[in-house]
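Trainee: Based on what follows, work out the 3D shape:
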Amino acid sequence: MEYTLEDSQRKEKLLKTVYTLQVKSDATFQKASPLLSNHPGMGLVTEHQVHQLAEKAKVICHDLDNIKNHLFYRQNDLVQQIPNPNGDHYGCVCGIHCSLDGVIYVTSENAPRVHILNRSGQALQTLPCVEWKKKKETFMPEDVTITRAGMVAVTDMVNGTVRIFNNHSKFSKGEWLRIGRFGSPRGIGVDTSGKILVADYEEGKVHSFAIDHAFKVQNTRSVSDLCGPRYVCSAPEGGFLVSEECGDVKLFNSSHKLVSSICSRYGHRFGNPAGVCTDREGNIIVADEQHRKIHLFPRSGSPICLVSKGLQRPTGIACSTQGLLLVADTGDNNVKVFKYRVRPHYDADILRTSGENPNLTPRRDGKLGFSTIPH
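Mentor: The predicted structure is shown next:
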């Protein structure tokens, strides 16, 4: 009961603080705007005062962004653990992908198959990694993604290639097709334009290319001089993100130009960044294998630690559209599912439409309702 009372008091204090800032800024703007628009000069306002106010405003805006972000997210909320479908026979889970409809794709170390699971972690299908044209030779998938056409694509690090599973082949069980030649392909993803992204570890490169209807590689482009690229995913506004084993995550635009790195932009230091993904709001989420943590890097504000305990060796990660974070924990040999968003789920379009008014909250029917205290 005491916790509930303290929690309510904190909510009330926060709302009052934000409301006071809003009222004061509105009042100042209403008085200052006509004076600055219609009268020459600045009165007694000095350059130093303007600079000082601008700097304070930046700090306040940053603090408000942090408050907003911390209201939206939660930490260490483990809701499910999915055992490795391969058990302990082959190796630990390593690659993971979650489609828009919530279907989960999992690969394991030294296991010649891709497992397809439903949202509850129950097996839907298993794709044996067998090359029928070569006397049923098996291969070991490293990482997994889904192409724009809905086909399963994996990296084959041992054979230096990408493979795409073609359901419509002449073989009744489907066929894995070899796509391209690479040094040591590890991570794989698909960018917003539908091009396949491949992190080439030993070559220090990320390749992007399109696939035509005959599964031929087209329009190949590469980014070089990377330090052990591991995992790769699409960036929210085009381009891609890549994690480097030597301690950074870099953002490239659609023209393959370096935009920034997580370390420089947020002042964050990784131990060993591994899996990387983005959610529907455009936030970047990174698994730190060495520090055993998962951090979210918002569009504005400071980094947020989503998972700080319960991980042994997080590698691949993926987000679902239901506000869940899936972590392939190689150390525990399972997939851990965390609820990292508060309920109800805030839609980015709704927030923009409502002007991010904290008093407007989605009701159960999906419409906006008025509330004095956000849920």
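
Trainee: Going by C-alpha atoms from here, please, whenever you check contacts or count neighbours.
Mentor: Will do.

Trainee: any chance you could map the helices in the stretch 1-150 of the chain?
Mentor: With helices called from DSSP state H, counting those that start in this stretch, the stretch 1-150 of the chain shows them at 2-38, 47-72.

Trainee: just the ones you listed: most buried one?
Mentor: Counting by mean count of other C-alpha atoms under 10 Å, helix 47-72 has the highest mean neighbour count of the helices of the stretch 1-150 of the chain, with a mean of 13.

Trainee: what's the angle between that helix and helix 2-38?
Mentor: Interaxial angle, helix 47-72 versus helix 2-38 (axes from the mean of the first three to the mean of the last three C-alpha atoms, to 10 degrees): 140 degrees.

Trainee: Could you report the neighbour count for Val106?
Mentor: 27 (other C-alpha atoms under 10 Å).

Trainee: and the residue nearest to it when sequence neighbours are not counted, how many residues sit next to it?
Mentor: Once flanking residues are discounted, Val106 sits nearest to Ile96: 4.7 Å by C-alpha to C-alpha, 6 or more residues apart in numbering. Counted with other C-alpha under 10 Å, residues neighbouring Ile96 total 27.

Trainee: Just confirm Ile96 contacts Thr107, I think it does.
Mentor: Yes. If you go by C-alpha atoms under 8 Å, Ile96 and Thr107 touch, sitting 6.5 Å apart.

Trainee: ok, Met243 - how many residues close by?
Mentor: Heads up, residue 243 is Ser, not Met. As a burial measure, Ser243 scores 30 neighbours (other C-alpha under 10 Å).

Trainee: any idea which element it lies in?
Mentor: Per DSSP states H and E, Ser243 falls inside strand 240-244.

Trainee: Return the list of helices and strands in contact with that strand.
Mentor: Under the contact criterion of 3 or more C-alpha pairs under 8 Å, 6 or more residues apart in numbering; DSSP states H and E, strand 240-244 touches strand 229-234, strand 248-252, strand 273-278.

Trainee: Make JSON lines from the ones you listed and add mean neighbour count to it.
Mentor: Supplementary listing: the helices and strands packed on strand 240-244 in JSON lines, determined by neighbours: other C-alpha atoms under 10 Å:
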{"stretch": "strand 229-234", "mean neighbour count": "30"}
{"stretch": "strand 248-252", "mean neighbour count": "21"}
{"stretch": "strand 273-278", "mean neighbour count": "28"}
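
Trainee: got these as TSV, with distance to Gly316 columns?
Mentor: Output for these, formatted as TSV (distance: least, C-alpha to C-alpha, whole Å):
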stretch	distance to Gly316
strand 229-234	8
strand 248-252	14
strand 273-278	4
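
Trainee: run this one through as well so I can compare:
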Amino acid sequence: MKITAVRQAPLPITSPGANAVVDFAGLTTTAVAIDAETERGPLTGYGFASIGRWSVGGILDDRLIPRMMDAAPGAHLDADGRLDPVACWRLVMRNEKPGGHGDRAAAMGALDMALWDLLGKAEARPIYRILADRYRDGEADPDVAVYAAGGYYAAGDPIETLRAELSDYIDAGYRAVKIKIGGAELAHDLARIEAAIDTVGGADRVSVDANGRFDLRRALDYAEALAPYGLRWYEEPGDPLDFRLHATVAEAYPGPLATGENLFSSQDARNLLRYGGLRPDRDVLQFDCALSYGLPDYLETLAELDRHGWSARSIHPHGGHQMSLHLAAGLGLGGNESYPGVFQPLGGFADGVEIRDGRIRMGDTPGVGLEDKGRLIDWLRATFG
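Mentor: All right, here's what the predicted structure looks like:
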């Protein structure tokens, strides 16, 4: 295999409204295309930097892509002449100073996804099966639990609009949902929660997400108000790097907490596990491979979980996209987020896929499977040729 070109472009994403912190109008992410000559002929691997972070093309164009293209012949390959995404990761990340995790992590995540997509196409195998063979003795989950994330604040925020949205998710086969909190007064948020519980049929099917909005006092006020409901989880009550806040909330809140989607490295994950006060028997971690340097560093995060007594089943990756779904099935994670109605063209999974009792069955499309999302692959081909 010979890599012939690596390109990037900003990918526009439709806005779902607002959470407690961010209005998503005009949101973009970064898409990457890697062209290669292979034994199967010309192939292109596609990747993107997940959802919720702005495009990071400058880092790719200025540093990461030139290192990829300037590498010595064969540096991208393993001993058998096959593409080696881990070797590519090492050569692209050379001369990067430790720390500084943020947009660089998203840029590397997009490039890494495209490399794995290219490898899967070259081997004519879906990524989850490659991951299971490499890292789980061939054991892949045939299906994955998924929940529908939505419930964003809309203009006027009528409760009936929220009910209708959640009803659509249940009708589509989802059994668990997530809605936003923290962008309104507590009383209004509680009314939204009660409507969600009534609509989906139980508090254990409803998670709430504050998107890091609260200081400690307000996080604890919400914890006290939420505790009697018995919700599925209470997500990101405070700033994702305020581990002391999370530890204090964990002491006060008996139900499950969730966090991690805005931590972009195995080092930050280690500090969360050390100092965040989270409880392996109930809490949920949401690390997103496409926002955190890609698969090589994600494997380091999984190793940290094991060292701290956590199961990989505790991870339900953020992002609601195909790469996270492959990781969940191939590495034995607990489930996956889904954006069935928002953040298009990335949100949701393959066109026409059936959700049965809150689970999605894995397919056999080679690579990440972005070709199974019509609007997305049309944009990628129109943009990259």
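
Trainee: so what number do they get for TM-score?
Mentor: TM-score of the superposed chains, computed with TM-score structural alignment, normalised by the length of structure 1, equals 0.29; 187 aligned residues with a C-alpha RMSD of 7.1 Å.

Trainee: thinking again about what came up before, among the helices and strands packed on strand 240-244 of structure 1, which comes closest to Val242 of structure 1?
Mentor: For those, the distance to Val242 of structure 1 is smallest for strand 229-234, at 4.4 Å, taking C-alpha to C-alpha.

Trainee: Need the contact partners of the closest one.
Mentor: Among residues not part of strand 229-234 of structure 1, those counted as contacts by C-alpha atoms under 8 Å, 6 or more residues apart in numbering are 186-192, 197-201, 204-206, 240-245, 274-278, 316.

Trainee: how big is the angle separating that strand from strand 273-278?
Mentor: Angle of strand 229-234 of structure 1 versus strand 273-278, following the same axes, to 10 degrees, is 0 degrees.

Trainee: any idea of the angle strand 229-234 of structure 1 forms with strand 240-244?
Mentor: Between the axis of strand 229-234 of structure 1 and that of strand 240-244 there is an angle of 160 degrees, by the same axes, to 10 degrees.

Trainee: first to last residue in stretch 121-128 of structure 2, what's the distance?
Mentor: By C-alpha to C-alpha, to the nearest Å, the extent of stretch 121-128 of structure 2 from end to end equals 12 Å.

Trainee: what do you get for stretch 178-192 of structure 2?
Mentor: Stretch 178-192 of structure 2 has an end-to-end distance of 11 Å (criterion: C-alpha to C-alpha).

Trainee: would you say Gly47 of structure 2 is within a strand?
Mentor: Yes. Membership of Gly47 of structure 2 in a strand is supported by DSSP: H, G, I helix; E, B strand; the rest coil.

Trainee: what's the distance between it and Val6 of structure 2?
Mentor: Distance check for Gly47 of structure 2 against Val6 of structure 2: by C-alpha to C-alpha, it reads 11 Å.

Trainee: all strands of structure 2, in order?
Mentor: 2-12, 28-38, 41-48, 143-149, 177-180, 206-209, 233-235, 257-259, 284-285, 336-338, 355-356, 359-361 (DSSP state E).

Trainee: Let me have these in TSV, extended by mean neighbour count and distance to Arg381 of structure 2.
Mentor: Rendered in TSV, the data for the strands of structure 2 read as follows (neighbours: other C-alpha atoms under 10 Å; distance: least, C-alpha to C-alpha, whole Å):
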stretch	mean neighbour count	distance to Arg381 of structure 2
strand 2-12	19	12
strand 28-38	22	10
strand 41-48	22	10
strand 143-149	24	28
strand 177-180	24	33
strand 206-209	26	35
strand 233-235	25	36
strand 257-259	26	35
strand 284-285	24	34
strand 336-338	26	24
strand 355-356	18	28
strand 359-361	18	27
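
Trainee: now those strands as CSV including distance to Thr383 of structure 2?
Mentor: Conversion of the strands of structure 2 to CSV gives the following (distance: least, C-alpha to C-alpha, whole Å):
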stretch, distance to Thr383 of structure 2
strand 2-12, 8
strand 28-38, 10
strand 41-48, 12
strand 143-149, 28
strand 177-180, 33
strand 206-209, 34
strand 233-235, 36
strand 257-259, 34
strand 284-285, 34
strand 336-338, 25
strand 355-356, 31
strand 359-361, 30
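
Trainee: So which of those strands is nearest Glu160 of structure 2?
Mentor: Of all the strands of structure 2, strand 177-180 comes closest under C-alpha to C-alpha, at 13.9 Å.

Trainee: Quick check: which of the strands of structure 2 is nearest to Ala219 of structure 2?
Mentor: Ranked by C-alpha to C-alpha, the member of those that lies closest to Ala219 of structure 2 is strand 233-235, at 10.0 Å.

Trainee: same for the closest one, what does it pack against?
Mentor: strand 206-209, strand 257-259.

Trainee: could you redo these as CSV and give each row distance to Met68 of structure 2?
Mentor: Rendered in CSV, the data for these read as follows (distance: least, C-alpha to C-alpha, whole Å):
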stretch, distance to Met68 of structure 2
strand 206-209, 38
strand 257-259, 33
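
Trainee: before we move on, the earlier item: overlap of the contact sets of Gly47 and Val6 of structure 2?
Mentor: Between them, Gly47 of structure 2 and Val6 have Val32, Ala33 as joint contacts when contacts are counted by C-alpha under 8 Å, 6+ apart.

Trainee: ok so, going back, can you pull the buried residues of the strand holding Ser243 of structure 1?
Mentor: Neighbour counts using 16 or more other C-alpha atoms under 10 Å place Phe240, Leu241, Val242, Ser243, Glu244 of strand 240-244 of structure 1 among the buried residues.

Trainee: Leu21 of structure 1 and Lys339 of structure 1, how far apart?
Mentor: Shown here: Leu21 of structure 1 relative to Lys339 of structure 1, a distance of 32 Å by C-alpha to C-alpha.

Trainee: now do Phe72 of structure 1
Mentor: Separation of Phe72 of structure 1 from Lys339 of structure 1 (C-alpha to C-alpha) stands at 11 Å.

Trainee: ditto for Leu251 of structure 1
Mentor: When distance is defined by C-alpha to C-alpha, Leu251 of structure 1 is 26 Å away from Lys339 of structure 1.

Trainee: likewise Ile294 of structure 1?
Mentor: Here the distance between Ile294 of structure 1 and Lys339 of structure 1 works out to 13 Å (C-alpha to C-alpha).

Trainee: And for Val259 of structure 1?
Mentor: With distances defined as C-alpha to C-alpha, the gap from Val259 of structure 1 to Lys339 of structure 1 amounts to 30 Å.

Trainee: what do you get for Lys13 of structure 1?
Mentor: Here the distance between Lys13 of structure 1 and Lys339 of structure 1 works out to 27 Å (C-alpha to C-alpha).

Trainee: residues contacting the residue nearest to Gly316 of structure 1 when sequence neighbours are not counted?
Mentor: Using C-alpha to C-alpha, 6+ apart and skipping residues adjacent in sequence, the residue nearest Gly316 of structure 1 is Gly275, 4.3 Å away. The contact partners of Gly275 of structure 1, taken as C-alpha under 8 Å, 6+ apart, are Arg230, Tyr231, Val232, Ser243, Val286, Ala287, Asp288, Pro314, Thr315, Gly316, Ile317.
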